[in-house]
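In: quick one: sequence and predicted model below, then my questions.
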Amino acid sequence: MSHEVQAPSQCQPSSGGEVDGRSRSRASGTAAGVGLCVIGAAVAMGIGRLVPTINPMLIAIVLGALVANLVSVPGWIRPGLDFSSKRLLRVGVALLGLQLMFSDVVGLGWGVIAVVVAIVVLGIVGTMYAGKLLGLSWTQRVLIACGFSICGAAAVAAADGVVDAREEELLTAVALVVVFGTLMIPTIPLLADLLGLSERQAGMWAGGSIHEVAQVVASGGIVGGGALAVATVVKLARVLMLAPVMAYLGARQRRDASGRGKVNSTQPPLVPMFVLGFLGCVALRSSGLLPGAVIEHAKLVQTALLTAAMFALGVGVRVSLLRSVGPRPFVLAAVSTVWVAVVALLGVWIVT
């Protein structure tokens, strides 16, 4: 009798040791994964200093993809990669708000603001419809639509934080943003010249149609200084649309969860915390309370966080994965790129 009672108690320390061991193992994996992303971000930012025309976030995605396809990345560091691609990215997106002032957007004029809203709304609707015709999943369509209509890889990852897409869908959308957005850098200046657009018109078109902020800066710089200033502000106005779009997606996810009878389960927030953080940072910058030095340091931190997150996402981009998804996401990316560019160009012609 005594032996039967003592046996379970003798096993208990072993079970606790196993739990502690797993916790230590996960903590080690998180630390190692984050450390790898920090190193990748440092390398990318170093290359970015040497080649200022290339944004470190884009470099980080490419470096991460190279690491994933040339080196065997151990699976035990996955918790750190996940932490970097989600937690660090959301903080970085929130801090991105410190680079934008409401007055900059209002200064564009209500006509241009209406065009920006139309670009984002029509871009998302058109991409979603085209993706449905191609037979792609709703989540894959959402990621591509947000990335190509709002602000590139950051919007893709932000949307994933709300709709919880599959990993291969997230990584495919990020890779497509890099490929098609990079192709747009020389294409917009070339077409603007052929169409006889002024510098201001070309800048508005670049800011309204190209995916990443960095890609917009590169393209606007090709056109000229006047175009670069307009392109950057128009693009940041598109970034501001991240908040209402994520709020809409959050509301839809809550409604769908309720419709499936999951009222008592954990539902996604109506407005994700990082979106509220983004709006709070925009308001803080607009208040004029922050000194220039703080804004510059915050920009460095924001770039570092987003670069580390992009490296983590890049590590998941494997050639075998892109082959396995088939051609349909690539077709949708091409359609979305052309569609957003056409809507933006029509908007430029209307307001100028």
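Out: On my side now, so go ahead.
In: C-alpha from now on. contacts and neighbour counts both.
Out: OK.
In: distance between the ends of stretch 192-201?
Out: Distance across stretch 192-201, first residue to last, is 8 Å (C-alpha to C-alpha, to the nearest Å).
In: so how far is it from its chain's centroid?
Out: Put simply, stretch 192-201 sits 29 Å off its chain's centre (C-alpha atoms, centre = their mean, to the nearest Å).
In: buried sites along it?
Out: 192, 197, 199-201 (16 or more other C-alpha atoms under 10 Å).
In: and if you look at stretch 85-103?
Out: For stretch 85-103, by 16+ other C-alpha under 10 Å, it's 85-86, 88-101.
In: try this one next to it:
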Amino acid sequence: MTRLLPGLGLATVATAVLLAAAPALTAAAPALSPLVVALLAGAVVGSALAWSARRGTPDSGATGRAAVGPAARFLAATAPGTSWTARHVLRAGVVLLGLQLSVGDVLDLAWRGLAVVATTVAVTFAGTLALGRWLRVPRDAALLVATGFSICGAAAVSAMTGVLDRFPGRRREEADRSDAVAAALALVALYGTAAVVVLPWLAGLLGLSDAQAGLWIGASVQEVAQVVAAAGSLAGATALATATVAKLARVALLAPLVATVGAVRSRRVARTATTEPGRDDGVRRPAPVPGFMVGFLAAVALSSLGIVPAPVLDVAAALTTALFVAAMFALGLGVDVPRLVRTGRRPLLLGACSAVVVAGTALAAVLVLTP
């Protein structure tokens, strides 16, 4: 615990500052999620510290030992706590996210709306993975982009990151994973913000009804804040209500998607351990369904039963945001911004393709399945 305290303190202070600034940021950019802001803030701080650490280490002096500057010492002191935050606090946030979802809300869409949502999620996830392979985007990056665009933006990326963290790799692979998380969140923010402007305009141009427009927006826009901003720009309350329920239906698919990916990765680890020489001893196969996703489903069940008082749900929602902000800031500290900029063209193109796929699939499904 002593080793964790500096990093936990840094994450706590950063979370308090970011949450205090959230109202002003929301007023300036309603479609920008606090989670993305926290990730960007962490990336800026982490990159600045890493740059200062590199400048302070080359001198060896008379002792033959490399001089370690204050930035390097600060990074070494905070790393255990921020790594713990990025892993465990993130999973706690995913569990509490389940309290914001109930089965009854999802069923309000009826079978046509649910079919639109399920079709959009399946086609977007599979299509983005296929496009990622075609564009030669790293596997983890393509998986995170596919999850964020098909389900619920930053929260879905966070949940899938928790699955990937259960399969640790070499140090270079861990660094690439941090960059992949940053890229996926940046793409969600970029193309989701564009959708806030473009989709309501297209809905009016196509002559969609309020219910159709709301369903299209809820089934295709990434972040909850972006869905509210887009649907809220349309006249009438029907579009906003339909969009919100459709978004909740997409969130409900987070658990089976994450569980499926976890099971596939678990089998792959076991297969590698049994087929490669020297890899079959001491290899622990992770559980097919992550424990935090079991907690997520339990939270959904509690919310669906209606036994959790409304004040408790309000506190849980605020705590969920705080936990995600802390985790995103901690993840951002490990992002190498210069390398992300140098290698970001392919993920940027993948995000554009995924945005077209999710919007096009949802629109086609709405036109075919709804009157």
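Out: Looks like it arrived, so ask away. All figures in this text were calculated on a predicted structure; none of them were measured in a lab.
In: give me the TM-score for this pair.
Out: The TM-score (TM-score structural alignment, normalised by the length of structure 1) is 0.86; 329 aligned residues with a C-alpha RMSD of 2.3 Å.
In: circling back: from the buried residues of stretch 192-201 of structure 1, which two are the most distant?
Out: A192 and R200 (10.6 Å; C-alpha to C-alpha).
In: for the equivalent of R284 of structure 2 over in structure 1, which three-state class applies?
Out: Alignment note (TM-score structural alignment): R284 of structure 2 maps to T266 of structure 1. Under DSSP: H, G, I helix; E, B strand; the rest coil, T266 of structure 1 falls in the coil class.
In: how about the one 4 residues further on?
Out: Using three-state DSSP, the secondary structure recorded for L270 of structure 1 is coil.
In: that one contacts P244, correct?
Out: No - assessed by C-alpha atoms under 8 Å, L270 of structure 1 is found out of contact with P244, at 10.8 Å.
In: those two - which one has more neighbours?
Out: Shown here are L270 of structure 1 and P244; by other C-alpha atoms under 10 Å, L270 has more neighbours (17 against 12).
In: how near is that one to N264 of structure 1?
Out: Taking C-alpha to C-alpha, one finds L270 of structure 1 at 15 Å from N264 of structure 1.
In: okay, the buried residues of stretch 192-201 of structure 1 in JSON lines with secondary structure and distance to L176 of structure 1 next?
Out: As requested, the buried residues of stretch 192-201 of structure 1 are arranged in JSON lines below (DSSP: H, G, I helix; E, B strand; the rest coil; distance: C-alpha to C-alpha, whole Å):
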{"residue": "A192", "secondary structure": "helix", "distance to L176 of structure 1": "23"}
{"residue": "L197", "secondary structure": "coil", "distance to L176 of structure 1": "28"}
{"residue": "E199", "secondary structure": "helix", "distance to L176 of structure 1": "28"}
{"residue": "R200", "secondary structure": "helix", "distance to L176 of structure 1": "28"}
{"residue": "Q201", "secondary structure": "helix", "distance to L176 of structure 1": "26"}
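In: just put the residues you listed in CSV and tack on distance to I222 of structure 1.
Out: Shown next, in CSV, are those (distance: C-alpha to C-alpha, whole Å):
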residue, distance to I222 of structure 1
A192, 11
L197, 14
E199, 10
R200, 13
Q201, 14
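In: nearest to V351 of structure 1 among these?
Out: The closest of those, once distances to V351 of structure 1 are taken by C-alpha to C-alpha, is Q201, at 9.5 Å.
In: what does that closest one correspond to in structure 2?
Out: Q201 of structure 1 maps onto Q212 in structure 2, by TM-score structural alignment.
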